[in-house]
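A.B. asks: For reference, the sequence and a predicted model appear below.
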Amino acid sequence: MPKGCRICMSGGKLTLFVTGLCNNKCFYCPVSEEKRRDICYANERLVKSIEDIVEEAKLMNAKGTGITGGEPLLVFDRVKAYIDLLKNVFGSSHHIHLYTTEISNRVMELVDRGLDEVRYHPVNLNISKIDKSIVKRIRESADIGIEIPSIPGRYKDMAKIVLMAGDLGFQFININELEFSEANYKQLRLMGLRIRRKHIAAVNGSLNEAFKIIKWASREIKDLSIHICPSSFKDKYQYRLRLIRTARNIAKPYEKINNDGTITKLVIKTNNPKQIVEKAKIPRTMYRIFKNKLETSINYLNKLVGIKNVEVYKYVYLPTYDRKILVIDKAT
């Protein structure tokens, strides 16, 4: 398994979306219309300066970064600067991988600057002419593989890519379960694709097609590592564990970190928050007062709901940059 995937499994990869610009028109592209322009995000944070990238990486104790887009090489100088930044701030062990539709000397230049892993994406499952010598040069200093979506009905195209990959010198192939998004929903539906039963976004038949490739390749292909990345993996592991890493750094002493990475707290509306603290006997480290509100631990719920003239609410929010609130429940 590629090192980038292993770090991703632990929730340790910062997602650095360097631009939404792209000259390709992949029908399955999940990038939202709002992001299909020259815009940059570090996880959910809009990047306005390089300090935003560094801070976001520190908040999650990032062990590496995945550079994605759009097509990152359309902002080549920006990518070079970001690789330099990440290596200078976090050291050579900070693992950086890049998604791109291009295998060229420019990719080799990024490897020379410290890029650790290249993930080539053949547009619409069509491998363009690739210079085998460049793949070989990249392999001398970095890992290089192919990443594709598993598209139902495109078994032959995927098998062709697998057959060509080893001959071209690629070390691994990642096959992603195809997902519906707001951006690609209409096109995927026009192709007759549907959401898999009991799933939010996974395309029905995508995972089975990927398993067929794995089964065939295990008999026919040698010296090539092939992996499947299911849709459920992103939520259960990648995203959830990344949230937990961040939550551990930002949660206040009175806030509870949940198994899904969200954070829970109580918010009490009252005209006399100090009096409420005294009545409930809340230690100083377990609350925060601002204006006519009191924040404290969910553990004090039973004590607080019995006090007159106060409104007690349970808040559940994401430890993302915008601190998105998911739940506001009034306690009774």
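C.D. replies: Here it is on my side, so go on. Just so it is clear, the structure is predicted and the values come from calculations on it, not from any experiment.
A.B. asks: Going by C-alpha atoms from here, please, whenever you check contacts or count neighbours.
C.D. replies: Will do.
A.B. asks: Show me the helices in the stretch 101-250 of the chain, by range?
C.D. replies: Secondary structure of the stretch 101-250 of the chain (DSSP state H, counting those that start in this stretch): helices at 105-113, 132-139, 155-168, 185-190, 206-220, 231-233, 240-250.
A.B. asks: most packed of the ones you listed?
C.D. replies: Among the helices of the stretch 101-250 of the chain, the stretch with the highest mean neighbour count (mean count of other Cα atoms under 10 Å) is helix 240-250, at a mean of 20.
A.B. asks: Now the helices of the stretch 101-250 of the chain in CSV, please, with extra columns for distance to Tyr313.
C.D. replies: Output for the helices of the stretch 101-250 of the chain, formatted as CSV (distance: least, Cα to Cα, whole Å):
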stretch, distance to Tyr313
helix 105-113, 50
helix 132-139, 55
helix 155-168, 51
helix 185-190, 37
helix 206-220, 41
helix 231-233, 31
helix 240-250, 20
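A.B. asks: Of these, which is nearest Glu33?
C.D. replies: Nearest to Glu33 among the helices of the stretch 101-250 of the chain is helix 185-190 (12.2 Å), distances taken as Cα to Cα.
A.B. asks: picking up where we left off before, closest to His199 out of the helices of the stretch 101-250 of the chain?
C.D. replies: For His199, the closest of those is helix 231-233, at 8.3 Å, according to Cα to Cα.
A.B. asks: Second structure for comparison follows:
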Amino acid sequence: MGDLAPGCRACVAGDWSCLFVNGRCNARCFYCPTSQEETGLPTTNAVSFRAPADYVAYLEQLGFRGLSLSGGEPLLTPGRSLAFLGAAKRHFGDRLHTWLYTNGIMVDENVLCRLRDVGLDEIRFDIGAVGYSLEKLRMAVGIIPTVTVEIPAVPEDFELTSQKMNEMAEIGVGYLNLHQLRLTPYNLERFLARPYTFLHGEKVTVLESELTALALIRHSFDAGLGLPVNYCSFVYKHRYQKAAARRRSAIFMRKPYETVTSAGYLRTLAVVAEDSRLADIQGRFKDRGIDPALWSLSPNGQRLLLAPELVVSIYCRGLKLFASYAECLIREHASCRHQFKEFRLPSGRKIVVERWLAQEFALYGDAREAFVSRYLHHGIYHQGDLLSDETDRPVGVETYECIVEGLQDYY
């Protein structure tokens, strides 16, 4: 409800990189999903960085416009956090929105001023780690341009959180972000000691946490607090962040006849027919002066790979249509089992973007007609658009074409 925090806008747009500065934390929150005992190296997307210059080059080459520093607790290694943040802001300036997640334990006025001086745009406090104290937020308001609270919605703390929301609005907190409790092997025992209902899904989440988040939004609205409240459910975060990571990597691997779907997969369309038919189609493309980059004959000569607009232009029932979807991921090293591209960092290190086949669909009859009509004639579809006619929907394709919308199903 209300505006999104600037960092959240970068996240939704898929323009954001989260650097886990360390893996160590000085708080003991019952809801923490992982162990936080090892300092480790700064890491993002399974790629570690020793040198800030390498990370800045990574941000530039992949086109990021948002950077968050997380952990662990990034202020347990203040020199490291300031070095990476400062290097990024010196290179990008206002082109890069930066924010830092903290439990606030290490925050004081000196720390806040040092963060401000190297260019931090936004700071996010998990006040659940410190008994919902707002002391450090009061200190941060007026020093860091944007002060945000980001906490899980804890059912037992509904009344306390409601009270604190009133205070947040009064002291100048810009935004409140709520997210959903998630069950993991690490926090299992602590969660089982509480009267929670666990939901099946992509991960195990807590029903009462979602209901609490929605009730807190209603409280803000009813009380007229003027405090923007955003509920980032687990399924929303999981789906959009994974799609954004796939999409950013897919851009590196895309050939002119391929399409990056809204779900972030790299889609390749191919028609199969007799050799003479494929040769005839290519001849017609050449006669019409169509850019040869928009089609390609497969190495075995059995498939003609086509851009979507060409599939539509030559489409007829005599052709078999195949749609394949690849997932592209950034890796420190190539597996050498899939196609990959490398890019070099200032230190001489190489990082690879690797593509591997996620799924292929052979489309015949009504399913083929529906696919062409839904995805090729009209571009990107939202999930709701695809549910209007269950009888001719290409089963399974929508998983790779669009991001599922809405809250998770309860079961």
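C.D. replies: Received the coordinates, thanks. The shown structure was predicted, so the numbers you read here are calculated from the model rather than taken from an experiment.
A.B. asks: Could I get the TM-score for this pair?
C.D. replies: Here the TM-score for the pair of chains, by TM-score structural alignment, normalised by the length of the first structure, is 0.76; 307 aligned residues with a Cα RMSD of 3.8 Å.
A.B. asks: out of the helices of the stretch 101-250 of the first structure, nearest to Thr65 of the first structure?
C.D. replies: Thr65 of the first structure sits nearest to helix 240-250 of all these, at 12.1 Å, using Cα to Cα.
A.B. asks: how far apart are that closest one and its match in the second structure?
C.D. replies: Taking mean Cα distance after the TM-score superposition for the first structure, the mean distance separating helix 240-250 of the first structure from the aligned residues in the second structure is 2.5 Å.
A.B. asks: from the chain's centre, how far out does that helix sit?
C.D. replies: 13 Å (Cα atoms, centre = their mean, to the nearest Å).
A.B. asks: just checking, what packs against it?
C.D. replies: Under the contact definition 3 or more Cα pairs under 8 Å, 6 or more residues apart in numbering; DSSP states H and E, helix 240-250 of the first structure sits against helix 50-59, strand 256-257.
A.B. asks: Between helix 50-59 and that helix, find me the angle.
C.D. replies: For helix 240-250 of the first structure against helix 50-59, the angle by axes from the mean of the first three to the mean of the last three Cα atoms, to 10 degrees is 100 degrees.
A.B. asks: neighbouring contacts of stretch 263-280 of the second structure?
C.D. replies: 243-248, 250, 254, 257-261, 301-308, 311, 318-328, 399-403 (Cα atoms under 8 Å, 6 or more residues apart in numbering).
A.B. asks: Kindly recompute the last result at 6 Å.
C.D. replies: 243, 246-247, 250, 258-260, 303-306, 319-327, 400-403 (Cα atoms under 6 Å, 6 or more residues apart in numbering).
A.B. asks: Name the helix or strand for Ala10 of the second structure, please.
C.D. replies: Using DSSP states H and E, Ala10 of the second structure maps to helix 6-13.
A.B. asks: Tell me the counterpart residues of that helix in the first structure, please.
C.D. replies: Under TM-score structural alignment, the match for helix 6-13 of the second structure in the first structure covers residues 3-10.
A.B. asks: Name the residues of that stretch that are buried.
C.D. replies: Gly4, Cys5, Ile7, Cys8, Met9, Ser10 (16 or more other Cα atoms under 10 Å).
A.B. asks: possible to save the residues you listed as CSV with distance to Tyr155 of the first structure?
C.D. replies: As requested, the buried residues of stretch 3-10 of the first structure are exported to CSV (distance: Cα to Cα, whole Å):
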residue, distance to Tyr155 of the first structure
Gly4, 26
Cys5, 24
Ile7, 29
Cys8, 27
Met9, 27
Ser10, 31
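A.B. asks: From the residues you listed, pick the one nearest Met191 of the first structure.
C.D. replies: Nearest to Met191 of the first structure among the buried residues of stretch 3-10 of the first structure is Cys5, at 30.3 Å by Cα to Cα.
A.B. asks: quick one on the thing from earlier: among the contacts of stretch 263-280 of the second structure, which are in helices?
C.D. replies: Among these, DSSP state H puts Ala243, Arg246, Arg247, Ala250, Tyr400, Glu401 in helices.
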